[in-house]
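Asker: I'd like to go over a predicted model; first the sequence, then the structure.
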Amino acid sequence: MLSCHRLVTPSASPSASRQTFALAGWLALCFAATGTAAFVSTDGWYAGINKPTWNPPSWVFAPAWTFLYATMAVAAWLVWREGGWRAQGRALGVFVLQWVLNALWTPLFFGLHRPGLALIDILALWLVLGATLMAFWRVRRAAGVLLLPYLAWVTFATALNFMIWRLNP
């Protein structure tokens, strides 16, 4: 039977210590995106702008992103375990691209107070994240599944960003 999925050549599994180090690295990378918030002023701009009635309370964001960054890291780690960068360079490369777009959103939205630019960024993030999810799914289905909550959240965040842009001309 022919399969449309790319075959991955089995290779020697990385040692337990190397896998642990790699997982720690993926976690560090994913959570490093929160570092962009350190360069953003908390001058009350967000509290003063118009938001839709369905805007979640501020306390929701930290636990949501903690969960999402952790699942992103585990997903990337699962793909990395299938042959490392040499075998999975495309899938991991598109993952890094979506991470860059994710990290850019906070300074665009909160730092520069530019919901329009942030909307362009998050739309690009949504597209690249969709490509990442598909690439991860092909390599390791569990890795793709782990990105589904992230895609759902980015979809919601895109709608919220759009409404904030519309409500604050």
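Answerer: Good, I have the coordinates. Residues are numbered from 1 along each chain as shown.

Asker: contacts and neighbour counts: CA atoms only from here.
Answerer: Fine.

Asker: tell me the buried residues in the lengthiest helix in the chain?
Answerer: Longest helix in the chain, counting residues (DSSP state H): helix 141-167. The neighbour-count check on helix 141-167 (16 or more other C-alpha atoms under 10 Å) flags 141, 143-148, 150-151, 153-155, 157-158, 160-165 as buried.

Asker: residues contacting the residue positioned nearest the centre of the chain?
Answerer: Note on the chain: the residue nearest the mean C-alpha position is Trp99, at 5.2 Å, using C-alpha atoms, centre = their mean. With contact set as C-alpha atoms under 8 Å, 6 or more residues apart in numbering, Trp99 has these partners: 30, 33.

Asker: so it, which state does it fall into?
Answerer: Of the three states, Trp99 takes helix according to DSSP: H, G, I helix; E, B strand; the rest coil.

Asker: which stretches of the protein form helices?
Answerer: 16-32, 45-48, 61-80, 84-106, 115-139, 141-167.

Asker: hang on, the earlier thing: helices and strands around the longest helix of the chain, which ones?
Answerer: helix 61-80, helix 115-139 (3 or more C-alpha pairs under 8 Å, 6 or more residues apart in numbering; DSSP states H and E).

Asker: in a markdown table: the ones you listed, plus mean neighbour count and distance to Trp26.
Answerer: Output for the helices and strands packed on helix 141-167, formatted as a markdown table (neighbours: other C-alpha atoms under 10 Å; distance: least, C-alpha to C-alpha, whole Å):
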| stretch | mean neighbour count | distance to Trp26 |
| --- | --- | --- |
| helix 61-80 | 19 | 5 |
| helix 115-139 | 21 | 15 |
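
Asker: I'd like those as a markdown table, with distance to Thr36 appended.
Answerer: Converted to a markdown table, the helices and strands packed on helix 141-167 look like this (distance: least, C-alpha to C-alpha, whole Å):
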| stretch | distance to Thr36 |
| --- | --- |
| helix 61-80 | 14 |
| helix 115-139 | 14 |
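
Asker: one more structure, for comparison:
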Amino acid sequence: MEDTQLRQRVSEEVINKAGNDVDEITKNKKQTKRAAMARRGLRSLAISVIIPVSLTFISRLIHIGQHKPANSLLAPWAMHTFFAISSLVMGLAAWLVWADGGFHRKPISLGLYLTHLVLTLAWDPAVFGFAADMIGLVVSVAMLAALTGCATTFRQLKPLAGDLALVSVLWGGVIVGLNLMHMYR
């Protein structure tokens, strides 16, 4: 009967070494999990920035030949650059809000962001493609309103994102001013 209850006598060094191996395996799993989360985070950040900037560049490239330098108060390359910077900053701000789960807490913020993106893409063809200054003014005022709404809701969800969105609000104000000056020039 004593055969079934045999135990191996193990020194304490072997027990401690086995315990450390388990701790090391757990530590490696945690590090691997964190690295995977970081890669997913960087991937989502890249997507949230690249898509709006790419759409902005594509929209601007389609209508670049339609700019009339005599009627434009700002050089076309400068406007394209500022629109791209605005899209980049808003993409970063939207990602910050998304990463904290803000679009689930306040779905209106996602709607305002998408509205801003669509209006940003529509402004250049309206003003320079169709030469519809009044439609361009309406689009730019709506874009400014959407940007202001984004900045307000983003600030409530993540203050840094709201501060970043203020850069785009400033650019939206410049666009409204440029559009007014373009109309009455």
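Answerer: Received, thanks. What you are looking at is a predicted structure, and each value in this text was computed from that prediction instead of being measured.

Asker: circling back to that earlier point, which one, of the helices of the first structure, ends up nearest to Phe39 of the first structure?
Answerer: Among the helices of the first structure, the nearest to Phe39 of the first structure by C-alpha to C-alpha is helix 84-106 (9.3 Å).

Asker: taking their axis directions, that closest one and helix 61-80 sit at what angle?
Answerer: If you take axes from the mean of the first three to the mean of the last three C-alpha atoms, to 10 degrees, helix 84-106 of the first structure sits at 160 degrees to helix 61-80.

Asker: find the residue closest to Ala142 of the second structure in space, skipping its chain neighbours.
Answerer: Leu119 (7.5 Å; C-alpha to C-alpha, 6 or more residues apart in numbering).

Asker: again with Thr148 of the second structure
Answerer: In space, Thr148 of the second structure is closest to Val169, 6.0 Å off (C-alpha to C-alpha, 6+ apart).

Asker: circling back to that earlier point, Val141 is in contact with the residue nearest to Ala142 of the second structure, correct?
Answerer: No. With contact defined as C-alpha atoms under 8 Å, Leu119 of the second structure does not count as touching Val141 (9.6 Å).

Asker: thinking again about what came up before, alignment lookup: the residue nearest to Thr148 of the second structure to the first structure.
Answerer: Alignment note: Val169 of the second structure maps to Leu151 in the first structure; criterion TM-score structural alignment.

Asker: before we move on, back to that, tabulate the helices of the first structure (TSV), appending distance to Asn55 of the first structure.
Answerer: Below are the helices of the first structure laid out as TSV (distance: least, C-alpha to C-alpha, whole Å):
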stretch	distance to Asn55 of the first structure
helix 16-32	24
helix 45-48	12
helix 61-80	11
helix 84-106	17
helix 115-139	15
helix 141-167	7
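
Asker: re earlier: tell me the counterpart of the residue nearest to Ala142 of the second structure in the first structure.
Answerer: Alignment note (TM-score structural alignment): Leu119 of the second structure maps to Leu101 of the first structure.

Asker: next up, the contacts around that match.
Answerer: Contacts of Leu101 of the first structure by C-alpha under 8 Å, 6+ apart are 121-122, 124-125.

Asker: just name the closest of the residues you listed to Ser13 of the first structure, please.
Answerer: Ser13 of the first structure lies nearest to Leu125 out of the contacts of Leu101 of the first structure, by C-alpha to C-alpha, at 31.7 Å.

Asker: next up, the contacts around the aligned residue in the second structure for that closest one.
Answerer: Using TM-score structural alignment, the partner of Leu125 of the first structure in the second structure is Met143. Met143 of the second structure makes contact with 115-116, 119-120, 172, according to C-alpha under 8 Å, 6+ apart.

Asker: format those as CSV; extra columns: distance to Ser109 of the second structure.
Answerer: Shown next, in CSV, are the contacts of Met143 of the second structure (distance: C-alpha to C-alpha, whole Å):
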residue, distance to Ser109 of the second structure
Thr115, 10
His116, 11
Leu119, 15
Thr120, 16
Gly172, 17
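
Asker: mean deviation, stretch 117-124 of the first structure versus the second structure?
Answerer: Taking mean C-alpha distance after the TM-score superposition for the first structure, the mean distance separating stretch 117-124 of the first structure from the aligned residues in the second structure is 0.6 Å.

Asker: and Arg140 of the first structure, how many neighbours?
Answerer: Counted with other C-alpha atoms under 10 Å, residues neighbouring Arg140 of the first structure total 19.

Asker: that one maps to what in the second structure?
Answerer: Match for Arg140 of the first structure (TM-score structural alignment): Lys158.
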